[in-house]
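# okay, predicted coordinates and the sequence, questions at the end:
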Amino acid sequence: MTTLQQIRDWGATHHPRWLVIVRVGLGLFLFAKGITFMHNATLLDRLIYGGASLAENQTHWLPILITWANLLTGTLLIIGCWTRAMALLQIPILIGAIIFNAQRGVFAPESELILAILTLLLVLFFLVEGGGPLSLDGYFEKNKGRGSHGDILP
């Protein structure tokens, strides 16, 4: 049995139902951060690139990628679809957020270092734990091999 299978089996047998609330809360938080970044794109652009300005017809691609990744991962974590893949996608973004916030310091105005670290820990937890039984991941795993009418496929 591979390590990934052992992690998956452990997650399936040790998943309390209250973790659904934590997963949905994490998804709502990531989705809200995506909305915040979309609403105030210049803030994220300034955080990443400093004061470097662009010509009028140019845009930076990284803030757009981070915004849409937060919206996508937040939505899919809320419903519990591809939970581990979405957690894996979010890890580099959160590491970047920790690096940017660490440069400014914990007590700097608008610093979200502690929040970024807490979010990274939760994302790492759900990378191991998965979506659990009350998620689309759990539903698909439970109904693997069934046809559209509930019949077992040959």
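Nice, I can see it.

# could you use CA atoms for every contact and neighbour count after this?
Will do.

# what residues sit buried inside the one helix or strand residue 125 maps to?
Following DSSP states H and E, one finds residue 125 within helix 113-129. For helix 113-129, the neighbour count (16 or more other CA atoms under 10 Å) marks 113, 116-117, 119-120, 123-124, 126-129 as buried.

# adding another structure so you can compare the two:
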Amino acid sequence: MEMINRIERWGDTHHPAWMDVVRIGLGVLLFVKGISFISDTARLSHLISDMDFHLYTVMAVHYVAFAHIFGGFLIALGCLTRTAAIFQIPILIAAVFFVNVRAGFSYFNSELWLSMITLLLVLTFTVIGSGKFSMDEWLKNHNN
């Protein structure tokens, strides 16, 4: 537990202000991706069923869409950023290593690159947190 607290303190003190713009962009991207998954659930369930994923495909589709929509919204606001980012990690690992790798490593596989960059950013915000311009910071300063 002490290690987690030290990582949080380090992340809070080493968070440049320009990363808040990146956090908001990441949140909007995840939110839009979640909306696109909801609008085309047949494509998402086809992607998940191709993975030979032995859980219920419908549950996985709803988890991905729900996590992207609400997690993206929370990340964009800077509210519970670390928690919302943690919920994105299994989805993005599956997207990078199980779904998009089948299309091959090429410059033309834009979904693979998008998934890899998003995974890297989600891992970054899991460590550094939401930053100075966030709802978490506002609530911390205006709690009284």
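All right, it came through fine. These numbers come from a predicted model, not from an experiment.

# any idea what the TM-score comes out to?
Laid over one another, the chains give 0.87 as their TM-score (TM-score structural alignment, normalised by the length of the second structure), with 140 aligned residues with a CA RMSD of 2.4 Å.

# returning to what we had before: from the buried residues of helix 113-129 of the first structure, which single one is nearest residue 12 of the first structure?
Distance to residue 12 of the first structure across the buried residues of helix 113-129 of the first structure (CA to CA) is lowest for residue 129, with 7.7 Å.

# the closest one - nearest residue in space that isn't next to it in sequence?
Spatial nearest neighbour of residue 129 of the first structure, excluding adjacent residues (CA to CA, 6 or more residues apart in numbering): residue 11 at 4.7 Å.

# within the helices and strands, which one has the one you found?
Using DSSP H and E, the element containing residue 11 of the first structure is helix 3-13.

# residue 1 of the second structure: neighbour count?
As a burial measure, residue 1 of the second structure scores 5 neighbours (other CA atoms under 10 Å).

# what of residue 92 of the first structure?
Neighbour count of residue 92 of the first structure, defined by other CA under 10 Å: 13.

# let me know the secondary structure of the counterpart of it in the second structure.
Residue correspondence to the second structure (TM-score structural alignment): residue 92 of the first structure is matched to residue 90. Residue 90 of the second structure falls in the helix class when you classify it by DSSP: H, G, I helix; E, B strand; the rest coil.

# any idea how far residue 24 of the second structure is from the spatially most central residue of the second structure?
Most central in the second structure under CA atoms, centre = their mean is residue 88, positioned 3.9 Å from the mean C-alpha point. The gap separating residue 88 of the second structure from residue 24 of the second structure is 15 Å, by CA to CA, to the nearest Å.

# now residue 109 of the second structure
25 Å.

# with neighbour numbers in mind, choose between these two.
Of the pair residue 109 of the second structure and residue 24, residue 24 is the one with more neighbours under other CA under 10 Å, namely 21 against 13.

# thought that one was touching residue 71?
No. Contact criterion CA atoms under 8 Å: residue 24 of the second structure and residue 71 do not qualify, at 11.6 Å.

# quick one: map residue 66 of the first structure onto the second structure.
Aligned by TM-score structural alignment, residue 66 of the first structure pairs with residue 64 of the second structure.

# next: residue 77 of the first structure.
Matched by TM-score structural alignment, residue 77 of the first structure corresponds to residue 75 in the second structure.

# which residues touch that match?
Residue 75 of the second structure makes contact with 23-24, 26-27, 81, 84-85, 130, according to CA atoms under 8 Å, 6 or more residues apart in numbering.

# turn these into CSV, including distance to residue 44 of the second structure.
Below are these laid out as CSV (distance: CA to CA, whole Å):
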residue, distance to residue 44 of the second structure
23, 25
24, 25
26, 20
27, 20
81, 25
84, 21
85, 21
130, 29
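
# what distance do you get for residue 106 of the second structure to residue 63 of the second structure?
Residue 106 of the second structure sits 29 Å away from residue 63 of the second structure, going by CA to CA.

# can you give me the helices for the second structure?
Using DSSP state H, the helices of the second structure run over 2-13, 18-39, 41-49, 57-77, 81-94, 110-128, 135-141.

# now the angle from the helix holding residue 11 of the first structure to helix 113-129?
Angle of helix 3-13 of the first structure versus helix 113-129, following axes from the mean of the first three to the mean of the last three CA atoms, to 10 degrees, is 100 degrees.
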